[in-house]
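K.L.:
Coordinates for the following, if possible.
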Amino acid sequence: MLDIQRVLKAKPKPHERAEAVRLDTPWTAELAEGTPLCEHPRPQFARSGIDILNGWWDVAFGPKPEGSPSIDDHPTFDGKILVPFSPEAPASGVGRRLEPNETLWYRRTFDIPELAGKRLLLHFEAVDHACTCWCNGKQVGTHEGGYLPFAFDITDALVGVSAEIVLCVTDPSDTGTQPRGKQKLQAGDIWYTAQSGIWQTVWLEVVPAAHIENVRMDANPDDGALHVRARTAGPDGDFYVWLLDGGRLVAEACVQTENGVAAIDLPVERPCLWSPDDPYLYSVQLAFGDDSVRSYCAFRTVGVERDAAGTPRFCLNHNPVFLRGVLDQGYWSDGLLTAPSDAALIHDIESARRLGFNMIRKHIKVESDRWYWHCDRLGMLVWQDMVNGGTDYSSWHTSYKPTLFSWSWTRFPDDTPKHRSALSAGDAAMRKAWTDACMGTVRHLANHPSIVTWVLFNEGWGQFDAAAATKAVRAEDPTRPIDATSGWYDQRCGDYFSIHNYFRPLEVLRDPAATPRAFVLSEFGGLAYHVDGHSALELDYGYETYANLDELKTAVRAQLAAAEALESKGCCGYVYTQLSDVEEETNGLLTFDRKINKLVKE
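P.N.:
Model prediction:
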């Protein structure tokens, strides 16, 4: 039975967006030193000889040119920005939004390291959305896509002992159709401040001319082997892999690359299995010519299997594990999309664990690689969302209709031109951009053992051809289950029948697919409480608001208990909304500034 009163209370109300109050996190003070996020950005693919370029850069805003930007277009650099924070984030020191009709320019110099015949790569972990880069006035590359890392080889542009980098960025935000997550120029309710430009670490890396470009690892305990597939640059040669357990050599192998590709299968007898209770990691050393890379892996299997009663369940190492998940937007009061420090990333994971959750659903965002590394080593399961895109979302199709009419959850095909347009996916360029970003996300994160499910579409936001997308992701990564449509507009594909339920009694629903999938309550809760002095805005939003903390605690615990009770009825897990407050949303278990845990505050 639909709770109409709760629906009406939760309906977003038109209002003016107030100016947000600056909220410092416990890590904000560290940013005054001007060297944020100085740890190695890629613990799973690490070399020595890197230089982190985070810190104060020159910045300027200018008009957007008619065609491609030229370095001669840059305006006078009249300000400073603390990289890697977007100019919209308080931590950046800028406090200004990049408009869709503007360009954002960055500049800094660096000392050229000793190369001696080696190459110098300039890495950007994430830049939103499109950028052009010059080194010493020479264009070295362009990139589109706001959530995935990329690199430019700048060696041939280097002269003398120092070099200058200039970066030009444009970002249409939600005036475009590109994958953008929950960013919106007119933020409010469940939509957050639009951000632009560099928002993850920038760094330099020295590599040999012949080097390892990337590696894919599958540590499979079922066949007792570590499967390694690598791509190399330069002439073919010997490729080495060593597997170590606490410094003890477990296995080693060497093969000759063929056309820049190496494939090695290392037998491993009785490997120790990775789990949340024992997140056991093996060290991996890779070598090719003069190149050496440090990595790690974990032996574990994930999938949907039937339990003894025949009920489909999420299984880890072939054992059913009930998923106690929490939704994590990955937003911070000082850095917005960017965590203020590595310790802040750890804090959120450990807070989720202390609250009783064994899984985090990373919502509509690709996090920094270090966040996944911490989940790997701490034993936190991750459901990874793809970043949504599309035109303006129809409130009727993505919110009102599915809220009022649950029958619509399974009766709206997404593979017709009319329905694609209804779900804001009518633009072919948008569909290609989403597909490219989806496949790029899978390739980028595939080696992390903590990631146990890919989530493709959420609540119909830019949804299209979910069955085809499921097939493509399955071909790229057959080792993980897929939640094809989280919330509604199920297409009878993927491994889960995935439902959001904020306004009805919690229950397990009958799967409409011919072959039953695991039922998951992939969002529920959203209970809100505004903590004075720890909320960014006087306005607050949630699916039900409480007058005091005691009432909130009682209601949250009752909701979690109701979700827990679904396990015996065939549910494989749940995702509570949400880990922390974000701007107007005060339905977090932690405040936006991470200073108060609402469930434990006395």
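K.L.:
use CA for all of it now, contacts and neighbours both
P.N.:
OK.
K.L.:
how far does stretch 526-533 sit from the chain's center?
P.N.:
Its chain's C-alpha centre and that of stretch 526-533 lie 25 Å apart, by CA atoms, centre = their mean, to the nearest Å.
K.L.:
Please pick out the residue of the protein most distant from its centre.
P.N.:
Gly160 (38.8 Å; CA atoms, centre = their mean).
K.L.:
which ones are touching Trp454?
P.N.:
383-386, 480-484 (CA atoms under 8 Å, 6 or more residues apart in numbering).
K.L.:
same thing with Pro481?
P.N.:
Shown in contact with Pro481 (CA under 8 Å, 6+ apart): 302-304, 452-454, 494-495.
K.L.:
Buried among the residues you listed? Make that a ChimeraX selection.
P.N.:
Only the buried entries of the contacts of Pro481 go into this ChimeraX selection, using 16 or more other CA atoms under 10 Å:
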select :302,303,304,452,453,454,494,495
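K.L.:
And the contacts of Pro481, which is closest to Thr132?
P.N.:
Nearest to Thr132 among these: Trp454, at 30.7 Å, using CA to CA.
K.L.:
Alongside the first, I'd like the structure of this one:
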Amino acid sequence: MIQLTKTLSSLALIGLLQLSAQAQENWQMQPVNIQTRWAKEVNPGNALKEYPRPQMVRSQWQNLNGLWQYAITPRDAAAPASYNGQILVPYPIESALSGVKKTVLPHQNLWYKRNIARPALKKGERALLHLGAVDWQASVFLNGKPVGDHTGGYQEFTCDITDALQAGNNELTVKVYDPTDQGPNPHGKQVLSPKDIYYTPSTGIWQTVWMEVVPAAAVADIRLTPDIDKSVLNVTVKAPEDCEIVLTATAGGKTVSTAKGIPGANIQLPVKNAKLWSPADPFLYDLQVQLIKNSKIIDEVKSYFGMRKVAIKKDANGFDRIFLNNHYTYNLGTLDQGFWPEGLHTAPTDEALAFDIKAIKAMGFNTIRKHIKVEPARWYYHCDKLGMLVWQDFVNPPHHMPEGAREEFEKEVAATMEQLHNHPCITTWVLFNEKWGAYDQQRLTEWVKQKDPSRLINGHSGEMLWVNEQLRSPSPNAWVSADMTDVHSYPDPMNAPAHPGKARILGEFGGIGVFIPDHQWNPMNAWGYIQVTPSSLKGKYTIMNQHLQLLEREGLSGSIYTQPFDVEGEQNGLMTYDREVIKVPFEELRKIHSRLVADMGAIPAVTAKAADITDPGIQYSRLLQQYIDGKKDPAFLRKLAMTAQQAGDKPGARRAAAGYIAGLKKPYSADDLSYIMQVTGSTQDPGFAILQEHTDEIDLALGQRQASVKMMNLIYQDHIHPAVSRPNAQPDWEQLAGNTSKYGAPGEEILLRAKTIYYLNRQEWDSFAKAAAGYVSKYGQYMRTDELNQFAWTAFEQVNDTSLLEPALDWSQLSLKGGDQAAYLDTYANLLYKLGKKEEAIKYQEKAVSLTADASLKENLEKMKRGERTWK
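P.N.:
So this is what the prediction gives:
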């Protein structure tokens, strides 16, 4: 196996040493509630320094990670004349490790800039700039000249920068636009307002940026597909057509076989008596790919491959099962989301990246479901080396599926499959998760299978979802064309239905919440499908796994437990988010799992603290007595408030938090403000006044409108909800306005919104339109475009008073500021038409029709042209 860490050339070392000592001293990680053991090892001189592309290695490369300059500008602004400060690439700007920890909003661009030296180029050689991943749209400039564009937040891309290089220093700039969860882009679990199972966004560059020098004629790509039944590795090499390809497979330094062929053709490399890759024995062959022209080697790359096969077959009992290398292999998996407290999408170090896989294997799992995230190439490299089966989720499109979302999803799915094809660890593609943005499932399932018949396709993971034995998501045509029937069942396991030719899978289950004090991202929230104490987790988890054994005997072929690590507000991991505490010891987990997976091969050495299984109530009671006895220092009060919240003592939590906040001194730190945001639970709490007074500072530290939204929620909870929640409630809006006016803009905004939603729910359409007019005119700039469109469409369908329809036209126009979308244009056109502006309406409707194949929009256009009503 090639040693990737030894491939640094002099070119790379020069790049790593360019950073000044002063610049390194100016960088520091921003505060974060918890951090992993690797965070303290990160500095601007060593940010993810390993070779980033393990399956196509060349010696001449330069790592461009390190300190860059950054700026945040309005989306329509030109390139910034000055920058806001330094950012440590490749950590997302929202992360603590970036040194910035700021939110970039959907109406803003993020800019990066740094200087690079022109590499020494021989005649004909090209300089390639590689970006591992940039979320979401990136435009790259060198010395002001555009050198490349890319759309897709999880896929690598390359720019040939040769022709834009000049002698000496060169200014490299990257412009990024990322609407997070408010655009057509696949975004996974990133949301602008994180909560429960949705997390902090990762905007911009989040994987390694690097440069390499390649010959004029070079290997551009390789595609490796093993066939163990025919004892061959199928290889396709992308390179200039007038060259020859020479392949050499080795094992332990000894040649196994060679083969020759031409670029673009399938070359069969013999691998006789192949040593097969599996979790128990993850054997990998080294591969050398040489490009020959005129009998001379003009390019050479090093790679590796594993010989393995995955298929659905019947076992001895007639059950359709997952077979690995023609042997039934139970896929015992866990749902890994790949988030880090200090780096978000980006692991602090390569050692940390590998640790997660090692820890999961040490727990006794042989499978990871990589959940709606695509990792850097080195993560899959570690899975290949360590022996871990991977079910790779595609990153889901947005739930509300705006115009363009389908096309972008399919483009990114295709790119992901190409990018990850060569990794033997990946055995299964997962198309959609629990119907998130799902559409055309049969077509897309068959499309994925056709593009990659060497792997299984789970096209409908959790399309049937049970929570507490209640079916949440019925489906009339579940699992069509897939290799699996897959159900999700929380918390307790269940079997999927039996369908001919399909393996039965429990795609998610468990989610047992256990909070570990002092190891929490958000100590005021401990989400899980169920909550148990640390002392009872082992028993509950063991019983769940015993039920898996029973289900396996009845045909279950694989299961995915939620989850290996806590993630932000979720505390249902087997380890804490900081990877410091294992809630059930590794050896005990392996023993529990060994009934389903007996042979795990070599177990990696990993370390973590064992959880304190003392009852949380007892722990809190001890702290409370210390408080009663006079202990009231700030650090103690802060811990007491959090522990009280976790133990369910709300009065105690309020008392301790109030004591802590009373002792804070101005100016408040970002950490202080974050804590106040967490513990303030009422307009009567002392923290609320601080939120009012320091709204701008909170928004600067935590993201725009975080303080305002928090205050609005508390105002609604304390003042408005009691008046509108009762059946047939008739709220006194004037009195409510008087009660909320003392809170300023947040009080007015939440009252106007509550009034609008109240009349919308009661279907009092004219009152809804009047209330919405007042709400949107003042606060429409903060509303989502889909909600603005829904308000406008509701008015179009239900309101006839033209004085009320005119404001609705303004709401519709506001929704179009995010870009032309067929559904929004349709709403705008229909409102124009209903208001008697026929010619203008037809113009906008024609534009809407040109953007979609939706027949209903075309029907509306024909009605407009004939002068017929388009509303009921």
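K.L.:
rewinding a little: so the corresponding residue of the second structure for the residue farthest from the centre of the first structure, which of the three states?
P.N.:
Mapped onto the second structure by TM-score structural alignment, Gly160 of the first structure lines up with Ala167. Secondary structure, DSSP: H, G, I helix; E, B strand; the rest coil: Ala167 of the second structure is coil.
K.L.:
roughly how far apart are Ala446 of the first structure and Asn319 of the first structure?
P.N.:
22 Å (CA to CA, to the nearest Å).
K.L.:
The two: which has the busier surroundings?
P.N.:
Ala446 (20 against 16; other CA atoms under 10 Å).
K.L.:
Assign a three-state SS to Ala492 of the second structure, would you?
P.N.:
If you look again at residue 492 of the second structure, you'll see it is Asp, not Ala. Three-state call for Asp492 of the second structure (three-state DSSP): coil.
K.L.:
what residue of the second structure matches up with Glu459 of the first structure?
P.N.:
Looks like Glu459 of the first structure aligns to Glu434 there (TM-score structural alignment).
K.L.:
Just give the nearest non-adjacent residue to its match, would you?
P.N.:
Gly462 (4.4 Å; CA to CA, 6 or more residues apart in numbering).
K.L.:
Spatially, which residue comes closest to Lys591 of the second structure, not counting chain neighbours?
P.N.:
Leaving out its chain neighbours, the residue that sits closest to Lys591 of the second structure by CA to CA, 6+ apart is Gly364, at 7.7 Å.
K.L.:
what's the answer for Val7 of the first structure, then?
P.N.:
With CA to CA, 6+ apart as the criterion, Val7 of the first structure has its nearest non-adjacent residue at 6.4 Å, and that residue is Phe503.
K.L.:
ditto for Thr445 of the second structure
P.N.:
Gly459 (5.3 Å).
K.L.:
I'd like to know how many residues surround the one you found.
P.N.:
By the criterion of other CA under 10 Å, Gly459 of the second structure has 31 neighbours.
K.L.:
Residue in the first structure paired with it?
P.N.:
Under TM-score structural alignment, Gly459 of the second structure pairs with Ala484 in the first structure.
K.L.:
The helix or strand containing that match vs the second structure, average distance?
P.N.:
Ala484 of the first structure belongs to strand 482-486 when assigned by DSSP states H and E. Here strand 482-486 of the first structure, set against the second structure after superposition, deviates by a mean of 0.5 Å using mean CA distance after the TM-score superposition for the first structure.
K.L.:
before we move on, the earlier item: doesn't Arg118 make contact with the match of Gly160 of the first structure?
P.N.:
Yes. The pair Ala167 of the second structure / Arg118 is scored as a contact, 6.1 Å apart, by CA atoms under 8 Å.
K.L.:
was I right about Tyr489 of the first structure contacting Glu459?
P.N.:
Yes. Counting by CA under 8 Å, Tyr489 of the first structure does reach Glu459; the two are 7.4 Å apart.
K.L.:
The two - which one has more neighbours?
P.N.:
Of the pair Tyr489 of the first structure and Glu459, Tyr489 is the one with more neighbours under other CA under 10 Å, namely 28 against 20.
K.L.:
got the contact list for the equivalent of Pro208 of the first structure over in the second structure?
P.N.:
Under the alignment (TM-score structural alignment), Pro208 of the first structure maps onto Pro215 of the second structure. By CA under 8 Å, 6+ apart, the contact list for Pro215 of the second structure reads 124-126, 298-299.
K.L.:
what's the counterpart of Ile628 of the second structure in the first structure?
P.N.:
Mapped onto the first structure by TM-score structural alignment, Ile628 of the second structure lines up with nothing.
K.L.:
returning to what we had before: measure the match of Gly160 of the first structure to Thr428 of the second structure for me?
P.N.:
Distance check for Ala167 of the second structure against Thr428 of the second structure: by CA to CA, it reads 48 Å.
K.L.:
Gln155 of the second structure: what secondary structure?
P.N.:
coil.
K.L.:
which residue in the first structure lines up with it?
P.N.:
Applying TM-score structural alignment, one finds that Gln155 of the second structure aligns to Leu148 in the first structure.
K.L.:
Okay then, goodbye and thanks.
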